[in-house]
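Enquirer: sequence and predicted structure, then a few things I'm wondering about:
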Amino acid sequence: MDSIFHEKQEGSLCAQHCLNNLLQGEYFTPVDLSSIAHQLDEEERMRMAEGGMASEEYRTFLQVREQSIYERLWQVISNALRVWGLEIILFNSREYQSLMINPINEKAFICNYKEHWFTIRKLGQQWFNLNSLLTGPELISDTYLALFLAQLQQEGYSIFVIRGNLPECEAEQILGFMRVQQQQRPRLIGEEAQMTLAQTEMGVGVEDEVVDEDEELRRALALSRQDIDVEDEEADLRRAIQLSMQGKGFPSSFGKTTSKEALQEHKSNQEAP
C-alpha cells in the first residue's frame, strides 16, 4: 500500500487530487489547472465574440460563465488528460453500454458528484478507490467493483471511463508481481478527525491507555500476592497439623489465633532454652 500515491483532500482541490491520484504522481498543481481553465474560457469567449460582443450569445456567455464553473471542471480534467493521450468516456452512455465491457477489464474510472471528483484505478491486478476524502487507498475486489459503480450511480455520481496508456508508476510495477490484502478499511478524513476530537474531549489517549494497562498490572500483582499469602497460610496450617500428629504438641492458643500466628508461637517455644 505504501507504494500507492494518494493525495488527501486539501481545501477544494479535489480535481487536482483526482488527476494526480489517477496518474500516480504530482503531475498537476492548482496553478496548472487554473491555467487550463483560463485557456478554455478565452477560447470560448473568442468563439462567442465572433458574432459580435453585443450579441445575445456573448452576453449569455458572460452571465453563466461564473455560474457553471464546477460543471465545467470536467472540461478542465479532460483537457489535462489529453496532454497524456488519455480520453474520457461517459460510463452510462448508450455508446459505451452497447459495448458490453466488463468494468474489471478497464484501467480506471473518474467519478463526480456535484463539486467532488475522485479516482478508481487498477494497479497491478487489483482495483483501488483513491478518493481523496479517505485516509488512504481502499482495496476493491473484482466482484465488488461492478456493485460499487452501480451504487455510485444510484447516489447520483457521474462516472467516466479513462481510455489510453497511463504513465508508468512504482505501484503498478510492484503490484504487478504481488497482491495485497487490506486488514482494515480506511476511514473518511472527517470521521478520523471526529474520533480524535472525541477521544481528546473524553480524555482518552495513548497515555491514558498506558496508565490503564499499568493499573491493571498492579491489580494483577496484588491479587497474585494475596494468593501467595493464602497459599503460605494453608501450608503453615498443614505443617502445624502434621507436628500435632507427631505428638510434639501445640500451644494452648490454637483455635484462638490464626494458624500462622500459632505456628510462629510454636516455633518460638521450640527454640526457647
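Expert: Looks like it arrived, so ask away. Treat the numbers as computed from the prediction; the structure is a model and nothing was measured. Residues are numbered from 1 along each chain as shown.

Enquirer: all contacts plus neighbour counts: C-alpha atoms, from now on.
Expert: Fine.

Enquirer: in the stretch 51-200 of the chain, which spans are helices?
Expert: 56-64, 73-82, 94-97, 142-154, 170-175, 189-202 (DSSP state H, counting those that start in this stretch).

Enquirer: need the winner for burial among those helices.
Expert: Highest mean neighbour count among the helices of the stretch 51-200 of the chain (mean count of other Cα atoms under 10 Å): helix 73-82, with a mean of 18.

Enquirer: pretty sure residue 263 sits against residue 240.
Expert: Yes: Residue 263 is within contact range of residue 240, at 6.2 Å (criterion: Cα atoms under 8 Å).

Enquirer: okay, strands next: where are they in the protein?
Expert: Using DSSP state E, the strands assigned to the chain run over residues 87-90, 108-113, 116-123, 126-129, 138-140, 158-163.

Enquirer: count the residues that sit near residue 17.
Expert: Around residue 17 sit 30 other residues, with neighbours defined as other Cα atoms under 10 Å.

Enquirer: swap in residue 244?
Expert: Neighbour tally, residue 244, other Cα under 10 Å: 13.

Enquirer: do the same with residue 161
Expert: 19.

Enquirer: same check, this time on residue 85
Expert: Neighbour tally, residue 85, other Cα under 10 Å: 13.

Enquirer: for the residue lying closest to it once chain neighbours are set aside, give me its contacts.
Expert: Distance criterion Cα to Cα, 6 or more residues apart in numbering; nearest residue to residue 85, sequence neighbours excluded, is residue 164 at 6.3 Å. Counting by Cα atoms under 8 Å, 6 or more residues apart in numbering, residue 164 touches 85-87.

Enquirer: equivalent analysis for residue 27, please.
Expert: 19-20.

Enquirer: follow-up on the earlier one: same list (the strands of the chain) but as TSV, adding distance to residue 233.
Expert: What follows is the strands of the chain, written out as TSV (distance: least, Cα to Cα, whole Å):
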stretch	distance to residue 233
strand 87-90	83
strand 108-113	74
strand 116-123	68
strand 126-129	65
strand 138-140	60
strand 158-163	77
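
Enquirer: alongside the first one, take a look at this:
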Amino acid sequence: MARENSDVYHERQRFQFCLLHSLNSLFQQKDAFTRASLNAISERLALEDSNSETWTPLSILFKPHHNALTGNYDINVLIAALEEKGKSVVWHDRRNGASSIDLDAHVLMGIVINVSVKRFGGIWRSRHWITLRKIEGVWFNLDSDLTAPQPFNGTDKLTEFLDFTLARGGEVLLVMNENKS
C-alpha cells in the first residue's frame, strides 16, 4: 500500500486481489472490505445460485465467483459488495462514449473499470479491476498496478482515458451513492 498524498488511500496489487484493492481504494479505507468478507459474499452468491455445479476436486480452488487461492473475484461479487454498503452499479453503455458520463454528479461515488490484461509475456490472460475516484476535486487513477495514485490533469484527460478503455473492450461501471433497488 502506498500513499502519494496524505489524503489519497491506495492499495498495491497482490496476487489477483485487484477487486479487493479497488473496493478499498474506492471507499478510501484500508479494510472497507477484506479477503474474508469478499469470500463470504462469493460463497453466499454460490449458495443462492440455482444452477449449482456438481462438486469436483477442483471446486476447492475454483469457486463460481472467485479463485480461492488468488482471488480473481467476478462482477457479481463487486455488485453484492457495493449493495451491502448502500451503493449501486450502473453499467455504462459504451455506444455513448465517456463524454456522456456526468463526472460532476453528486450521486457518482466513483468509477470501476474492468480491462483485459496480459501478464508473463502474454502467456497469461486475465481481467483486472481499476478504480477511479474524485478526491478533493481531483480525479485519481487508483489502479493497484500503479506504484502510487495518479491524478488526471482535468476531466478531459479522464474522459480520454475512459474512451481509450472502452475502445479496447474495457467495461466502465459507475458506482452510485444511492442504491437503486
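Expert: Sure thing, it's come through. Quick caveat, the model's predicted, so the values are computed rather than measured.

Enquirer: that older thread, nearest to residue 20 of the first structure, out of the strands of the first structure?
Expert: strand 116-123 (9.1 Å; Cα to Cα).

Enquirer: contacts for the closest one, please.
Expert: Here strand 116-123 of the first structure has contacts from 14-15, 17-19, 21-22, 106-112, 127-132, 171-172, 175-176, using Cα under 8 Å, 6+ apart.

Enquirer: of the residues you listed, buried ones?
Expert: For the contacts of strand 116-123 of the first structure, a burial check counting by 16 or more other Cα atoms under 10 Å picks out 14-15, 17-19, 21-22, 107-112, 127-132, 171-172, 175.

Enquirer: now the helices of the stretch 51-200 of the first structure as CSV including distance to residue 122 of the first structure?
Expert: Output for these, formatted as CSV (distance: least, Cα to Cα, whole Å):
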stretch, distance to residue 122 of the first structure
helix 56-64, 37
helix 73-82, 17
helix 94-97, 19
helix 142-154, 10
helix 170-175, 8
helix 189-202, 23
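
Enquirer: picking up where we left off before, and the gap between the equivalent of the residue nearest to residue 85 of the first structure over in the second structure and residue 151 of the second structure?
Expert: Under the alignment (TM-score structural alignment), residue 164 of the first structure pairs with residue 177 of the second structure. Taking Cα to Cα, to the nearest Å as the measure, residue 177 of the second structure falls 22 Å from residue 151 of the second structure.

Enquirer: grab the nearest non-local neighbour of residue 73 of the second structure.
Expert: Counting by Cα to Cα, 6+ apart, the residue nearest residue 73 of the second structure is residue 66, at 4.4 Å.

Enquirer: what about that neighbour, how many neighbours?
Expert: As a burial measure, residue 66 of the second structure scores 23 neighbours (other Cα under 10 Å).

Enquirer: list the contacts of it.
Expert: Counting by Cα under 8 Å, 6+ apart, residue 66 of the second structure touches 39, 42, 72-74.

Enquirer: closest one to residue 51 of the second structure out of those residues, please.
Expert: residue 42 (14.6 Å).

Enquirer: need the counterpart of the closest one in the first structure.
Expert: By TM-score structural alignment, residue 42 of the second structure lines up with residue 37 in the first structure.

Enquirer: thought that match was touching residue 76?
Expert: Yes: with contacts counted by Cα under 8 Å, residue 37 of the first structure reaches residue 76, the gap being 5.8 Å.

Enquirer: one step back: adding distance to residue 100 of the second structure, write the contacts of residue 66 of the second structure out as TSV.
Expert: Listed next are the contacts of residue 66 of the second structure as TSV, based on distance: Cα to Cα, whole Å:
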residue	distance to residue 100 of the second structure
39	35
42	32
72	30
73	28
74	26
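
Enquirer: the equivalent of residue 18 of the first structure over in the second structure and residue 47 of the second structure: what is the separation?
Expert: Correspondence of residue 18 of the first structure to the second structure, assessed by TM-score structural alignment: residue 22. The gap separating residue 22 of the second structure from residue 47 of the second structure is 25 Å, by Cα to Cα.

Enquirer: then residue 72 of the second structure?
Expert: 19 Å.

Enquirer: which of the contacts of residue 66 of the second structure sits closest to residue 158 of the second structure?
Expert: The closest of the contacts of residue 66 of the second structure to residue 158 of the second structure turns out to be residue 74 (Cα to Cα; 24.7 Å).

Enquirer: that closest one: what's its closest spatial neighbour, skipping adjacent residues?
Expert: Leaving out its chain neighbours, residue 74 of the second structure is closest to residue 65 (Cα to Cα, 6+ apart), at 5.5 Å.

Enquirer: contacts only, for that neighbour.
Expert: Contact partners of residue 65 of the second structure, counting by Cα under 8 Å, 6+ apart, are 42-43, 45-46, 73-74, 76-77.

Enquirer: over to residue 79 of the second structure?
Expert: Applying Cα under 8 Å, 6+ apart to residue 79 of the second structure gives the contacts 88-89.

Enquirer: which one in the second structure is aligned with residue 3 of the first structure?
Expert: Residue 3 of the first structure maps onto residue 7 in the second structure, by TM-score structural alignment.

Enquirer: equivalent analysis for residue 260 of the first structure, please.
Expert: For residue 260 of the first structure, no residue is aligned by TM-score structural alignment.

Enquirer: and residue 260 of the first structure, how close does it get to residue 224 of the first structure?
Expert: 19 Å.

Enquirer: and those two? which has more neighbours close in?
Expert: Legend: neighbour count by other Cα under 10 Å for residue 260 of the first structure and residue 224, higher for residue 260 (16 against 12).
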